[in-house]
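1. kindly generate the corresponding structure for this input.
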Amino acid sequence: MADGIRHGPLGANCVHLCIDMQRMFGPGLPWAVPWMQTVLPDVVALARHHADRTIFTRFIPPQRPSDARGSWRRYYERWNGMTRQALAPEYLRIVPELEDFCPPAKVLDKMVYSPWTEGKLDEMLANSGVDTIVVSGGETDVCVLGTVVGAVDRGFRVVLAEDATCSSADATHDALMALYRSRFSEQIETAGVEEILAAWP
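-> Below is the predicted model:
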């Protein structure tokens, strides 16, 4: 259960970071996230509320497994059908309901779970005055996890939109939500989209 907005309203220095809501995670594909369609209306509500303050990330696989390094190469040998040589380019795109917000929303591509590792998000936020990040998208226990931990490390106030995040695994989604609320209680707030929208005029 969400613990709510506990550290005051969300102001002009807040951005919405929406993680990997892409067509490649849709029905019938190896990486399908069944919950994605369930949470999509709430993600749309967040994006619509401040489209100009929204950044969508996209997870971009390598062209072929041999282009990846270290354990990523083994990963893509297992998931060869999700490399760019096998996957139609359209599947890398944001789902249509969210793509409509671009622009003014921005898109950031990444080749690993975290949007921070490659430095592009740091560059995008540099000198912006941003101090708060609302996080939505998927998966709760993979790329959202990498996003949230990176934001905490950088000192951002993090608000996780509990009903706008999704995973393909119920057990680890629940475990991570419990972790966010307990071990990171001073740095991460979990709240429903309705409460977030009310706190972010």
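
2. C-alpha only now, for contacts and for neighbours.
-> OK.

3. tell me how far the closest residue to residue 82 other than its chain neighbours lies from residue 128.
-> Of all residues not flanking residue 82 in the chain, residue 61 sits nearest, at 7.1 Å (CA to CA, 6 or more residues apart in numbering). Shown here: residue 61 relative to residue 128, a distance of 29 Å by CA to CA, to the nearest Å.

4. more neighbours, these two?
-> Neighbours per residue, other CA atoms under 10 Å: of residue 61 and residue 128, the larger number sits with residue 61, 22 against 9.

5. hey, which strand is longest across the chain?
-> Determined from DSSP state E, the single longest strand within the chain is strand 157-166.

6. and that strand, what does it pack against?
-> helix 36-49, strand 132-138, helix 143-153, strand 188-191, helix 193-199 (3 or more CA pairs under 8 Å, 6 or more residues apart in numbering; DSSP states H and E).

7. just put the ones you listed in JSON lines and tack on mean neighbour count and distance to residue 181.
-> Listed next are these as JSON lines, based on neighbours: other CA atoms under 10 Å; distance: least, CA to CA, whole Å:
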{"stretch": "helix 36-49", "mean neighbour count": "19", "distance to residue 181": "20"}
{"stretch": "strand 132-138", "mean neighbour count": "26", "distance to residue 181": "14"}
{"stretch": "helix 143-153", "mean neighbour count": "19", "distance to residue 181": "12"}
{"stretch": "strand 188-191", "mean neighbour count": "24", "distance to residue 181": "7"}
{"stretch": "helix 193-199", "mean neighbour count": "15", "distance to residue 181": "16"}
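
8. the structure of the following sequence is requested for comparison with the preceding one:
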Amino acid sequence: MHDWRIDPREYARHEQRRGRRHAYGRLSGRRTALVVVDMVRFFVDGSPYGPGIVPQVHHLAQAVRAAAGTVAWVLPAVSAEPDPWAVEFYGHTTAEAYRRAGGTGGPADRLAPGLVPAAGDLVVEKSAPSAFFPGRCPLPGLLEERGIDTVVVCGLVTDVCVAGTARDAATLGYRTVLVADASATRSDAAHNAALTTVYRSFGDVRAASEVAALLSAAGSG
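-> Presented below is the predicted three-dimensional model:
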């Protein structure tokens, strides 16, 4: 697990501004969605911290379902050819690896072991780092249909697709919470830098146990 932290000065900044450490002290179960980003074998196995967050993601999904919320599994889209931009930027070998990162088969086959969608969960693909980038993922429209106003974001990797998803969700007006110990990347330094940026400007950063407690207090309301 990451040794995650927010610098006390960042907490103090928001406490001075709004009078409290966290923007969102309450969650409405029915209006909350857990957005699980890229928890596929390619990324889980490729991160030294990836396998360690699988239990946290699983427990969060259970907590959201128990509160009558929505669980959304967001998987990388698999295309027929590598994206030309990716080929130029990463080189052909890496671009081809990312093209196939989403895996094959049904959702249960593509997700990391220990993670299984339940009836009523959403399973969507995205063709951009962010699940909320316009035109690149159906998730925003599906959440709007369900009356969702709060997104709890977790998964891989913290400083790319997870943070990008959180930032775009906030830009679209969602109350946004990034779960620090249910997200991971390659180093504590990169993880904590991403957490700090999100906390400073886009959303709350919480531990999984705190999110579960808020959902339990909310019930199915």
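
9. report the TM-score for the pair.
-> Comparison of the two superposed chains (TM-score structural alignment, normalised by the length of structure 1) gives a TM-score of 0.83, and 189 aligned residues with a CA RMSD of 2.4 Å.

10. on that earlier part again, how much does the longest strand of structure 1 stray from structure 2?
-> Superposed on structure 2, strand 157-166 of structure 1 shows a mean distance of 0.7 Å to its aligned residues (mean CA distance after the TM-score superposition for structure 1).

11. that strand aligns to what range in structure 2?
-> Under TM-score structural alignment, strand 157-166 of structure 1 corresponds to residues 175-184 of structure 2.

12. just the buried residues of the matching stretch, please?
-> In terms of neighbour count (16 or more other CA atoms under 10 Å), stretch 175-184 of structure 2 has its buried residues at 175-184.

13. okay, the residues you listed in CSV with distance to residue 123 of structure 2 next?
-> Output for the buried residues of stretch 175-184 of structure 2, formatted as CSV (distance: CA to CA, whole Å):
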residue, distance to residue 123 of structure 2
175, 21
176, 20
177, 20
178, 19
179, 20
180, 22
181, 22
182, 19
183, 19
184, 21
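
14. of these, closest to residue 217 of structure 2?
-> residue 177 (16.5 Å; CA to CA).

15. surely that closest one touches residue 151?
-> Yes: applying CA atoms under 8 Å, one finds residue 177 of structure 2 in contact with residue 151, separated by 6.3 Å.

16. number of nearby residues for the aligned partner of residue 159 of structure 2 in structure 1?
-> Aligned by TM-score structural alignment, residue 159 of structure 2 pairs with residue 141 of structure 1. By other CA under 10 Å, the residues close to residue 141 of structure 1 number 21.

17. please enumerate the helices of structure 2.
-> Here structure 2 has its helices, by DSSP state H, at 8-18, 41-46, 50-66, 84-90, 92-99, 107-110, 139-145, 163-171, 188-201, 208-218.

18. which of the helices and strands packed on strand 157-166 of structure 1 sits closest to residue 84 of structure 1?
-> Closest to residue 84 of structure 1 of those is helix 143-153 (CA to CA; 19.1 Å).

19. what about residue 13 of structure 1, distance to residue 54 of structure 1?
-> From residue 13 of structure 1 over to residue 54 of structure 1 (counting by CA to CA), the distance is 12 Å.

20. of these two, who's got more company?
-> residue 54 (26 against 12).

21. residue contacts, the more buried one?
-> Applying CA atoms under 8 Å, 6 or more residues apart in numbering to residue 54 of structure 1 gives the contacts 15-18, 47, 105-106.

22. what's the distance between it and residue 152 of structure 1?
-> Per CA to CA, residue 54 of structure 1 is found 19 Å from residue 152 of structure 1.

23. next: residue 121 of structure 1.
-> Distance, residue 121 of structure 1 to residue 152 of structure 1, using CA to CA: 14 Å.

24. run a quick neighbour tally on the counterpart of residue 77 of structure 1 in structure 2.
-> Superposed on structure 2 with TM-score structural alignment, residue 77 of structure 1 falls opposite residue 92. Neighbourhood size, residue 92 of structure 2 [other CA under 10 Å]: 15.
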